[in-house]
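Undergrad: Next comes the sequence, and after it the predicted model I'd like to discuss.
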Amino acid sequence: MSDHALLAVQGAPLEKVTHRSVKDEVAERFATLIVSGVLNVGDTLPSERDLAATMGVSRETIRGALLILSTKGIVSVVQGARTKVASDDVGDLGLPSLLNRRVTEYSLDDVHEGRLMAERQVAVLAAQRTEPGMLNELEHLIDVQMAAINDPVRFLIADRAFHTAIYHACGNAVLSDLATTLYSYQLDHRRRAIAEPGAIAQSIADHRVILSALKAGDAKALAEGLGVHEQRIYDSTRAVLAETTKKATE
């Protein structure tokens, strides 16, 4: 499958006219990962090979995307060394809502309720519209997640690809963008939560349940699977926030 096709099933915008290259799309995804807190300044990125497998594109595309970010001073690329995040000032790249920081103004409870509602409707549509190519890509992403079971950052990159692919499968651009924005809330805390022992394994198990429901075209089971998964995310994020608040007051 071509880079363009893989980006399409992993959540490229629906029904939108764009003249950006694939490497531009991937650069934007990296920028979103940085501004949402999955990748922090000083972090070393996974290898080009691992990034290519996780994001479903060629190593050449990854190299081109990193070059774009490097010219903007967002990442530091040194020959013979791993690429590092150099700045979180991503300029005009990344999700607009995250750049404006509006999503960070919402309460955790509000985002939780909003995500449950959005994903419930995503489930209704995705169960009807998901195609075999998408199911194959989701299977691949679970394999990538298994390979990243001891690497929270790489796992979260694959996790985002998994969720945005499902959102895209619903076939509604507005709903897909809304669900993606809500997913991106508090990812910096999500990174801490997913590093807890057993957290990645549990998340992968949830993903298998979600994929099984998609394969069956069962909207009710899909909504339940997404809901259980979101509840775990909410509970673990709330625990991290509570611990952060406790430490700040000690």
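TA: Ah, there it is.
Undergrad: CA atoms for contacts and neighbours, from now on please.
TA: OK.
Undergrad: Where does the residue nearest to the spatial centre of the chain fall, secondary structure wise?
TA: Residue closest to the mean C-alpha point of the chain, counted by C-alpha atoms, centre = their mean, is R160 at 1.6 Å. For R160, the host element (DSSP states H and E) is helix 152-169.
Undergrad: now do H229
TA: Going by DSSP H and E, H229 is part of helix 219-249.
Undergrad: Can you give me the buried ones in that helix?
TA: 219, 221-227, 229-230, 233-234, 236-238, 240-241 (16 or more other C-alpha atoms under 10 Å).
Undergrad: structure B:
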Amino acid sequence: MELKPIKTRKIYEEIVERIREFITSGELQPGDRLPSERDMAERLQVSRASVREAFSALEMLGLLEIRTGEGTYIRQVNIESVMSSLTWVLYMEKDAVLELLEVRKILEVQVAALAAQRANPEDLQNIEEALKQMYQDLQKVRLGEHADERFHFAIAQATHNKILIHLMSALSDTMERTLKVSRSKLYEGKDMPERLYKEHALIYEAIRQQEPSEASERMFAHLAGVEASYLV
């Protein structure tokens, strides 16, 4: 395992990326022990504080296990840790908002189609409850962003595809962090809450009627409109 000196402003992020590259390339395997903080800092020519911060970040992502008195080890990677890593990467890429919106549009259009094919009565009830919450927020002149997120995630759950559900969860978490202010402005626009509610109602109806093409078309139209609103 070759460790080269790092020269960058965001030292711990570079350390995180370097270790992740070793894991994905297979140079580091689950169960392998990493060098100590002191050794790692000397070989990378960075501070021990930066190494410690990187280790903590990777532990939060589920990629490392820090055992007190024993050392730091590579954990077995599972779908949860991969999705957590995706959330981390998306969150750090603060200038990629438009790309994030594009990914969401591409993904959710197919999600809507699959939901129309696979949704069971319980799934439909969950989607409908989120829609009802949106309507109640609309009547009380409240921002309906939480019900909005619940609606879209309920559709993802209706696909019964675990990877899609994890992807949607990662995207939803990142959207909430990076677009919080923009989402508030979106819902405060004139007639926008009512328009968004009607668009969601049309999507739900297409899913309930088991019409995949219609569901995907309505989802695309909705997300394209949202994307255009962010660009104003």
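TA: It's in. This structure is a prediction, so every number in the text was calculated from the model and none was measured.
Undergrad: Work out the TM-score between the chains.
TA: Once superposed, the chains reach a TM-score of 0.56 (TM-score structural alignment, normalised by the length of the second structure), with 146 aligned residues with a C-alpha RMSD of 2.5 Å.
Undergrad: How far does the helix holding H229 of the first structure sit from its chain's centre?
TA: On the basis of C-alpha atoms, centre = their mean, to the nearest Å, helix 219-249 of the first structure sits 16 Å off its chain's mean C-alpha point.
Undergrad: related to what we said a few turns ago, now do the helix holding R160 of the first structure: which elements does it pack against?
TA: If you count contacts as 3 or more C-alpha pairs under 8 Å, 6 or more residues apart in numbering; DSSP states H and E, helix 152-169 of the first structure packs onto helix 3-9, helix 48-55, helix 108-129, helix 132-147, helix 173-183, helix 187-194.
Undergrad: mind checking which of these is nearest R63 of the first structure?
TA: helix 48-55 (7.1 Å; C-alpha to C-alpha).
Undergrad: If you count contacts, what does the very next helix or strand once past that closest one end up packed against?
TA: Next in sequence after helix 48-55 of the first structure, counting helices and strands by DSSP H and E, comes helix 59-71. Applying 3+ C-alpha pairs under 8 Å, 6+ apart, we find helix 59-71 of the first structure packed against helix 22-35, helix 48-55, strand 75-76.
Undergrad: mind putting the ones you listed in TSV, distance to L178 of the first structure and mean neighbour count included?
TA: Formatted as TSV, those follow (distance: least, C-alpha to C-alpha, whole Å; neighbours: other C-alpha atoms under 10 Å):
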stretch	distance to L178 of the first structure	mean neighbour count
helix 22-35	15	22
helix 48-55	21	19
strand 75-76	28	24
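Undergrad: Let me know which of the ones you listed is the nearest to P96 of the first structure.
TA: helix 22-35 (9.2 Å).
Undergrad: so where in the second structure does that closest one end up aligned?
TA: Counting by TM-score structural alignment, helix 22-35 of the first structure falls onto no part of the second structure.
Undergrad: now do stretch 134-144 of the first structure
TA: Counting by TM-score structural alignment, stretch 134-144 of the first structure sits on residues 123-133 of the second structure.
Undergrad: How about residues contacting the matching stretch?
TA: 144, 147-148, 150-151, 154-155, 157-158, 197, 200-201, 204, 208 (C-alpha atoms under 8 Å, 6 or more residues apart in numbering).
Undergrad: Tell me the mean distance between that stretch and the first structure once they are aligned.
TA: In the superposition against the first structure, stretch 123-133 of the second structure averages 1.9 Å from its aligned positions (mean C-alpha distance after the TM-score superposition for the first structure).
Undergrad: residues of that stretch that come out buried?
TA: Judged by neighbour count (16+ other C-alpha under 10 Å), stretch 123-133 of the second structure contains these buried residues: D123, L124, N126, I127, E128, E129, A130, L131, K132, Q133.
Undergrad: Give me the neighbour count for R38 of the second structure.
TA: 14 (other C-alpha atoms under 10 Å).
Undergrad: which SS class is it?
TA: The local conformation at R38 of the second structure, judged by DSSP: H, G, I helix; E, B strand; the rest coil, is helix.
Undergrad: Roughly how far does it sit from L44 of the second structure?
TA: 10 Å (C-alpha to C-alpha, to the nearest Å).
Undergrad: Give me the nearest residue to A126 of the first structure, chain neighbours excluded.
TA: Once flanking residues are discounted, A126 of the first structure sits nearest to C170: 4.0 Å by C-alpha to C-alpha, 6 or more residues apart in numbering.
Undergrad: V228 of the first structure versus that neighbour, what's the distance?
TA: From C170 of the first structure to V228 of the first structure the distance is 19 Å (C-alpha to C-alpha).
Undergrad: Repeat that for L125 of the first structure.
TA: Counting by C-alpha to C-alpha, the gap from L125 of the first structure to V228 of the first structure is 19 Å.
Undergrad: give me the number of residues near the residue mapped onto D110 of the first structure from the second structure?
TA: The alignment partner of D110 of the first structure in the second structure, by TM-score structural alignment, is E99. Neighbour count of E99 of the second structure, defined by other C-alpha under 10 Å: 12.
Undergrad: residues contacting E99 of the second structure?
TA: Taking C-alpha under 8 Å, 6+ apart as the definition, E99 of the second structure has no contacts.
Undergrad: so A195 of the first structure touches P152, yeah?
TA: Yes: with contacts counted by C-alpha atoms under 8 Å, A195 of the first structure reaches P152, the gap being 5.8 Å.
Undergrad: ok, the two, which is more surrounded?
TA: P152 (22 against 16).
Undergrad: Please look at the more buried one and R190 and confirm they touch.
TA: No: assessed by C-alpha under 8 Å, P152 of the first structure is found out of contact with R190, at 9.6 Å.
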